[in-house]
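Visitor: Quick one: sequence and predicted model below, then my questions.
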Amino acid sequence: MAVGRRGIRILVRVTQVPPQPDQSLGGREFVTPEVVNDGSADRSTDAEQNEQVTRPTKLIRIASMVRTLLEEVRRAPLDDAGRRRLREIHEQSLRELEGVLSPDLQKELDEVVLPFTSETPSESELRLAQAQLVGWLEGLFHGIQATLFTQQAMAQSQLQEMRRRAIDPGAPGMGAGGPTAPSGYL
């Protein structure tokens, strides 16, 4: 899935997954996202092609966890052990993110996120680091949403064009089965 701040193309194909024998659908449909290349990436710039998210569901889980941690840090004061633990979690989150991001997005993230300067960062340092990471992830998601919206609009436009061509094949009349151009025969 291509993502980033620049106009990047994203295409996610969702396929149905049959339930396991011991599972009931219960009126719900099980789906699994599958990242596909629709060929439009060939028309995009090199920068767009290099900004990829390999595991979008993992990215979403990490982002949700980071946001929850930020809320917790804002609510309650942390002791030294809590601040050290939160630092470890923050650094582990960054490592996990690097595993799902393309090299270009990893580089961008590395440029934005600064390392902690002490073994036990202050609460304000932790809040800033978490807020910064949440902000970057939200920007990433906004880029994904904007790209999906653009792709959806393009697909709808193409569908309308195909329908128009099917109705009006370009002949003076309507073509197969409909009125045709006048001829010299009765």
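Guide: Sure, I can see it.

Visitor: Only C-alpha atoms from now on, for both contacts and neighbour counts.
Guide: Fine.

Visitor: neighbouring contacts of the helix or strand that contains Arg95?
Guide: In this assignment (DSSP states H and E), Arg95 forms part of helix 80-100. With contact meaning C-alpha atoms under 8 Å, 6 or more residues apart in numbering, helix 80-100 is reached by 53-56, 58-59, 62, 66, 106, 119-123, 126, 130.

Visitor: Wait, Asp38 touches Leu11, no?
Guide: Yes - assessed by C-alpha atoms under 8 Å, Asp38 is found in contact with Leu11 at 6.9 Å.

Visitor: out of the two, which sits in the more crowded spot?
Guide: Relative neighbour count places Leu11 above the other of Asp38 and Leu11, with 20 against 12, counting by other C-alpha atoms under 10 Å.

Visitor: correct me, but that one touches Val36?
Guide: Yes - Leu11 is in contact with Val36 according to C-alpha under 8 Å; the separation is 6.1 Å.

Visitor: and Gln49, how many residues sit next to it?
Guide: A count of nearby residues for Gln49, using other C-alpha under 10 Å, gives 20.

Visitor: again, but for Arg83
Guide: Neighbour count of Arg83, defined by other C-alpha under 10 Å: 20.

Visitor: If you count contacts, what does whichever strand or helix holds Val66 end up packed against?
Guide: Element membership for Val66 (DSSP H and E) is helix 56-75. Helix 56-75 sits against helix 80-100, helix 123-167, with contacts defined as 3 or more C-alpha pairs under 8 Å, 6 or more residues apart in numbering; DSSP states H and E.

Visitor: Included below, for side-by-side comparison, is a second structure:
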Amino acid sequence: MDERTGQEAAMQAEIVEGQGQQPPQGQRQEPMPQEAITHPAKLLRIASMVRELLDETRQASLDEPGRIRLRQIYERSVGELEEVLSPDLKEELASLAPPMQGVPSESEIRVAQAQLVGWLEGLFHGIQAALFAQQAAARAQFEELRRRGLPSAQQQEAPKPGQYL
């Protein structure tokens, strides 16, 4: 697994809620990246579940029916994740999390789950970095608008007396 490639791809991920907003007048709209997440809350729930399963498999010895059940849960989790990912991220996930064949050993389950958790954490770090960058850009844009749009205190005129004074 190439961790750098996954992290670089995750750095370009963007949450897609609130699309359709127009950019402020005079500014060009940035093209939307190809990598997007359509349901971030679902992604977080699945990631939490996978992490808990990994912790449980580290602590417990699994018999064959338990390993089969964990394989089913793992494969369903990957399928659910694919529903909320863009095609690029979906393809990356599929290459990192191929379906398990037969009854996996405990170590195979642990490795697969740890790999999935690591990929999800890289994705979350990428989302977080993208959000920080968006916030910084919005803050700079707001400061620019404020600087251009509001007169300073020195430019404001003194209040004029009313007609009764």
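Guide: That came through fine. All values reported here derive from a predicted model rather than from experimental measurement.

Visitor: TM value for the aligned chains?
Guide: Here the TM-score for the pair of chains, by TM-score structural alignment, normalised by the length of structure 2, is 0.77; 146 aligned residues with a C-alpha RMSD of 2.5 Å.

Visitor: ok so, going back, counting neighbours, which of the contacts of helix 80-100 of structure 1 end up buried?
Guide: The neighbour count (16 or more other C-alpha atoms under 10 Å) marks 53, 55-56, 59, 62, 66, 106, 120-123, 126, 130 as buried among these.

Visitor: ok, back up a step: superpose on structure 2 and give me the mean offset of the helix holding Arg95 of structure 1.
Guide: Superposing on structure 2 places helix 80-100 of structure 1 at an average distance of 0.5 Å from its equivalents, by mean C-alpha distance after the TM-score superposition for structure 1.

Visitor: List the buried residues for the next helix or strand along the chain from that helix?
Guide: Tracing the chain past helix 80-100 of structure 1, the next element assigned as helix or strand by DSSP H and E is helix 103-112. Using 16+ other C-alpha under 10 Å as the test for burial, helix 103-112 of structure 1 gives Asp104, Leu105, Gln106, Leu109.

Visitor: Can you find the partner of Gln134 of structure 2 in structure 1?
Guide: Aligned by TM-score structural alignment, Gln134 of structure 2 pairs with Gln151 of structure 1.

Visitor: count of neighbours near its match?
Guide: 16.

Visitor: And the helix holding Val66 of structure 1 against structure 2, how far off on average?
Guide: Once fitted to structure 2, helix 56-75 of structure 1 is off its aligned match by 0.5 Å on average (mean C-alpha distance after the TM-score superposition for structure 1).

Visitor: what's the angle from that helix to helix 80-100?
Guide: Computed by axes from the mean of the first three to the mean of the last three C-alpha atoms, to 10 degrees, the angle separating helix 56-75 of structure 1 from helix 80-100 equals 160 degrees.

Visitor: At the geometric centre of structure 2, which residue sits there?
Guide: Taking C-alpha atoms, centre = their mean as the criterion, Ile127 is the residue nearest the geometric centre of structure 2, at 3.9 Å.

Visitor: so what's the residue lying closest to that one once chain neighbours are set aside up against?
Guide: Excluding the flanking residues, the one nearest Ile127 of structure 2 by C-alpha to C-alpha, 6 or more residues apart in numbering is Ala13, at 5.7 Å. If you count contacts by C-alpha under 8 Å, 6+ apart, Ala13 of structure 2 has them with Pro33, Gln34, Glu35, Ala36, Ile37, Leu123, Gly126, Ile127, Ala130.

Visitor: can you rerun that using 6 Å?
Guide: By C-alpha atoms under 6 Å, 6 or more residues apart in numbering, the contact set of Ala13 of structure 2 is Glu35, Ala36, Ile127.

Visitor: hmm, back to that, any chance of the buried ones among the contacts of helix 80-100 of structure 1 in a markdown table with distance to Thr32 of structure 1 as columns?
Guide: Output for these, formatted as a markdown table (distance: C-alpha to C-alpha, whole Å):
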| residue | distance to Thr32 of structure 1 |
| --- | --- |
| Val53 | 16 |
| Arg55 | 12 |
| Pro56 | 11 |
| Leu59 | 15 |
| Ile62 | 18 |
| Val66 | 24 |
| Gln106 | 25 |
| Thr120 | 40 |
| Pro121 | 40 |
| Ser122 | 41 |
| Glu123 | 39 |
| Leu126 | 35 |
| Gln130 | 30 |
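
Visitor: can you list contacts of stretch 128-139 of structure 1?
Guide: Applying C-alpha under 6 Å, 6+ apart, the contact partners of stretch 128-139 of structure 1 are Leu70.
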